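Novice: Need the 3D shape of this:
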Amino acid sequence: MQEIMQYIPGNGIFHRIHPITKLIFTVILVILAVMTSDPLLLGFLLVVVFLAAWAGGLGRGLTEQIPLLLVLGVMLVFFTVLTMPAGGVLFPLIPTAVPFIGGGLPVTAGALLFGTILSLRFAVMLFAFQLLVVSTKPAELVTTLRQLKMPIDYTLMFLIALRFIPTLQREGIRISEAQLARGYAPGDGLMGKVRGLRPVILPLILNSLGKADTLGLTIDMRGYRRGKAETGSISVGALDGVVLSAALVLAAGVAAIQIIGL
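Specialist: Modelled structure (predicted):
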């Protein structure tokens, strides 16, 4: 399984453009996803992200994250249905034949639509950000953020957070394999996967806290101090112009559709 938020070496389109171009592309997609409430437009933006990933040779890495995203999307829709009853009732989660509580927890059209919009919006933002991270070396990303005058403290926190995501993923896999090697059998199916999470979560949290504490002490012992911002110039090429132009055309098209109300 491909590690989440981990740089993937390559020579695709997104590997060859400047990190600032990728940042602008990601910001445009995030803004469009936030400003758009049309499921069709959000689905279109999601397709655009995947087409861009496949064009840059990074489609496989994003595709492997779809099952996880589907689980998160279903959970988001489910909790939205439970907490936001709006619109006409489609069907109850509890069958009417059940005594006393039959017909409870109604699933409404408004809640289902809103949950779907939230899931699509989350997917667009997540995949757009992941496309930025997997196509940019951490050193280049840090240098670009420093050239944009971002404080070094925020840059350091951003980089550490990115590095912790694949680290937690690997640690969780190791703990799960260790539990299975000791004879733990959570069972098959969905409930088996849920039961298999219980002996993993607590050790994972404790190990993460320990790693964070060790990292903080290491940074302090090495004499971390705030440095000056990078002063190098930002130079872009023709390919950067093509990507930026395509992003601006996409933004203008989505904005026009939103204004016209198609």
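
Novice: Every contact and neighbour count from this point should use C-alpha atoms.
Specialist: Fine.

Novice: where along the stretch 51-200 of the chain do the strands fall?
Specialist: Remark: strands of the stretch 51-200 of the chain, listed N- to C-terminal, are 89-92, 106-108; assignment by DSSP state E, counting those that start in this stretch.

Novice: Need the contact partners of the longest one.
Specialist: It stands for strand 89-92. Contacts to strand 89-92, defined as C-alpha atoms under 8 Å, 6 or more residues apart in numbering, come from residues G103, G104, L105, P106, V107, T108, A109.

Novice: One more, please, to line up against the first structure:
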Amino acid sequence: MSELTFGRYSPFNTVVHRIDPRSKIFFMILLFVAIFLQFTLWSTNLIISGLMLVLLIVVMMISRISFRSLLKSILSMWFLLLFLLVIYVLIPNQTYIYPAFNIGSLTIYYDAFYQWGYIMLRLIMILCTTMILTSTTKPMDLTNGLEWGMGFLKPIHFPAHEIAMTISIALRFIPTILDETNRIMKAQSSRGVDFTHGIVKRVRAIVSLIIPLFVSAIERSEELANAMEARGYDPRAKRTHFHVMHFKLVDLISFLFVIAVFGGVLTLFIIDKNVQVVNIIETLFKVNPGF
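Specialist: All right, here's what the predicted structure looks like:
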């Protein structure tokens, strides 16, 4: 578990690392919007999502992000994926039209497996996008980028800096909590607690893990708060920055590339919806010729 790099900055000197954090945050928002665009045909959804996933994998390779860590992060969501599979497969849905097989009186549909696979593909793309951002951006740069992005709300006294700092600390605490979980699991395993055999035993072991992990998280939070207070941190004070962020040529090139990708996906989405509307209108005219 300690090998997971989700939320952990990787200090490499790649092209993605050199992109301005404000640009990367903007790119992440555009990619999230593109990920959640729903097309009419299954094949279109799978092709568009597959191409976007390939693009994200290429960016991860350029960023030198470990695919082993990505796989471990995906496997850590096994309970959520299993829960979604049960929800989609076993709960009847009137929109399902392609039966696969029957289990007694229960009909299992191909549609259910498609919906589950599509949701899983979206989760993987979201995970990849978030890993790219957190692995290539320093926590303080991420905070400054988020604060800059919400700066237009400051005239109405919106706490932009406080929210940006909270998000940055939360992302930074993910690997810290994972390391602490690994440490507690090793300590409890040395005392005879079994985390590997039997579902019931594993659930009991995880329950015994939650309380010390919760206490440790509170202690770490208190230590961080004391350290920030000792250094005179004041969220309401006017702040300057040692490293001033500047947009560079690499930001312009990456901006044009991401805009081209997002614009292509959005154009296909608009065309898909317009074709659907045209088909509905044509159907109405065929049913009601005198309309």
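
Novice: TM-score for these two?
Specialist: Put the two chains on top of each other and the TM-score (TM-score structural alignment, normalised by the length of the first structure) is 0.81; 253 aligned residues with a C-alpha RMSD of 3.0 Å.

Novice: So which of the contacts of strand 89-92 of the first structure wins on neighbours?
Specialist: Each of these was scored by neighbour count (other C-alpha atoms under 10 Å); the top score is that of V107, with 23 neighbours.

Novice: Surely that one touches V81?
Specialist: Yes - counting by C-alpha atoms under 8 Å, a contact exists between V107 of the first structure and V81, whose distance comes to 5.9 Å.

Novice: so how many other residues sit close to the aligned partner of A246 of the first structure in the second structure?
Specialist: Aligned against the second structure by TM-score structural alignment, A246 of the first structure finds its counterpart in F257. As a burial measure, F257 of the second structure scores 12 neighbours (other C-alpha under 10 Å).

Novice: What is the helix or strand containing F257 of the second structure packed up against?
Specialist: F257 of the second structure belongs to helix 249-287 when assigned by DSSP states H and E. Identification of packing neighbours for helix 249-287 of the second structure by 3 or more C-alpha pairs under 8 Å, 6 or more residues apart in numbering; DSSP states H and E yields helix 21-35.

Novice: let's go with 6 Å and repeat that
Specialist: Identification of packing neighbours for helix 249-287 of the second structure by 3 or more C-alpha pairs under 6 Å, 6 or more residues apart in numbering; DSSP states H and E yields no helix or strand.

Novice: and whatever residue of the first structure lines up with Q38 of the second structure, how many neighbours?
Specialist: In the superposition onto the first structure, Q38 of the second structure corresponds to T36 when matched by TM-score structural alignment. Applying other C-alpha under 10 Å, we find 19 residues neighbouring T36 of the first structure.

Novice: try A139 of the first structure
Specialist: Using other C-alpha under 10 Å, A139 of the first structure has 10 neighbouring residues.

Novice: how close does it sit to F25 of the first structure?
Specialist: 19 Å (C-alpha to C-alpha, to the nearest Å).

Novice: H18 of the first structure now?
Specialist: For H18 of the first structure, the distance to F25 of the first structure equals 11 Å [C-alpha to C-alpha].

Novice: Then F79 of the first structure?
Specialist: Distance from F79 of the first structure to F25 of the first structure, counting by C-alpha to C-alpha: 31 Å.

Novice: now G261 of the first structure
Specialist: 24 Å.

Novice: Off-centre distance for the lengthiest helix in the first structure?
Specialist: For the first structure, the helix with the greatest residue count under DSSP state H is helix 189-221. In terms of C-alpha atoms, centre = their mean, to the nearest Å, the gap separating the centre of helix 189-221 of the first structure from the centre of its chain is 20 Å.

Novice: One more: stretch 150-166 of the first structure?
Specialist: Going by C-alpha atoms, centre = their mean, where stretch 150-166 of the first structure is centred and where its chain is centred differ by 16 Å.

Novice: Name the residues of it that are buried.
Specialist: With burial defined by 16 or more other C-alpha atoms under 10 Å, the residues of stretch 150-166 of the first structure counted as buried are I152, T155, L162, P166.

Novice: Mind picking the two most distant members of those?
Specialist: Maximum pairwise distance among these (C-alpha to C-alpha): 22.4 Å, between I152 and P166.

Novice: hmm, back to that, F79 and F25 of the first structure: which is more packed in?
Specialist: Counting neighbours by other C-alpha under 10 Å for F79 of the first structure and for F25 shows that F25 has the greater number, 21 against 13.

Novice: Trace the more buried one over to the second structure, please.
Specialist: Superposed on the second structure with TM-score structural alignment, F25 of the first structure falls opposite F27.

Novice: Tell me who's in contact with that match.
Specialist: Neighbour list for F27 of the second structure: empty [criterion: C-alpha atoms under 6 Å, 6 or more residues apart in numbering].

Novice: could you redo the last one with a cut-off of 7 Å?
Specialist: Residues in contact with F27 of the second structure (C-alpha atoms under 7 Å, 6 or more residues apart in numbering) are V258.

Novice: do L76 of the first structure as well
Specialist: Contacts of L76 of the first structure were listed using C-alpha under 7 Å, 6+ apart, and they are G115, S119.

Novice: That one maps to what in the second structure?
Specialist: When the second structure is aligned by TM-score structural alignment, L76 of the first structure is paired with L84.

Novice: Next: L180 of the first structure.
Specialist: When the structures are aligned by TM-score structural alignment, the residue of the second structure matched to L180 of the first structure is S189.

Novice: Identify the residue nearest that match in space, chain neighbours excluded?
Specialist: Distance criterion C-alpha to C-alpha, 6 or more residues apart in numbering; nearest residue to S189 of the second structure, sequence neighbours excluded, is F195 at 7.5 Å.

Novice: cool, A229 of the first structure as well?
Specialist: In space, not counting the residues next to it along the chain, A229 of the first structure is nearest to R146; the distance is 5.3 Å by C-alpha to C-alpha, 6+ apart.

Novice: if I look at the most centrally placed residue in the first structure, how far off is L190 of the first structure?
Specialist: With distances taken as C-alpha atoms, centre = their mean, L126 lies nearest the centre of the first structure, 2.7 Å away. For L126 of the first structure, the distance to L190 of the first structure under the criterion C-alpha to C-alpha works out to 25 Å.

Novice: Count the neighbours of the residue nearest to R121 of the first structure when sequence neighbours are not counted for me.
Specialist: Once its chain neighbours are removed from consideration, R121 of the first structure has its nearest residue in A33; the separation is 5.4 Å (C-alpha to C-alpha, 6+ apart). Burial measure for A33 of the first structure: 25 neighbouring residues, criterion other C-alpha under 10 Å.
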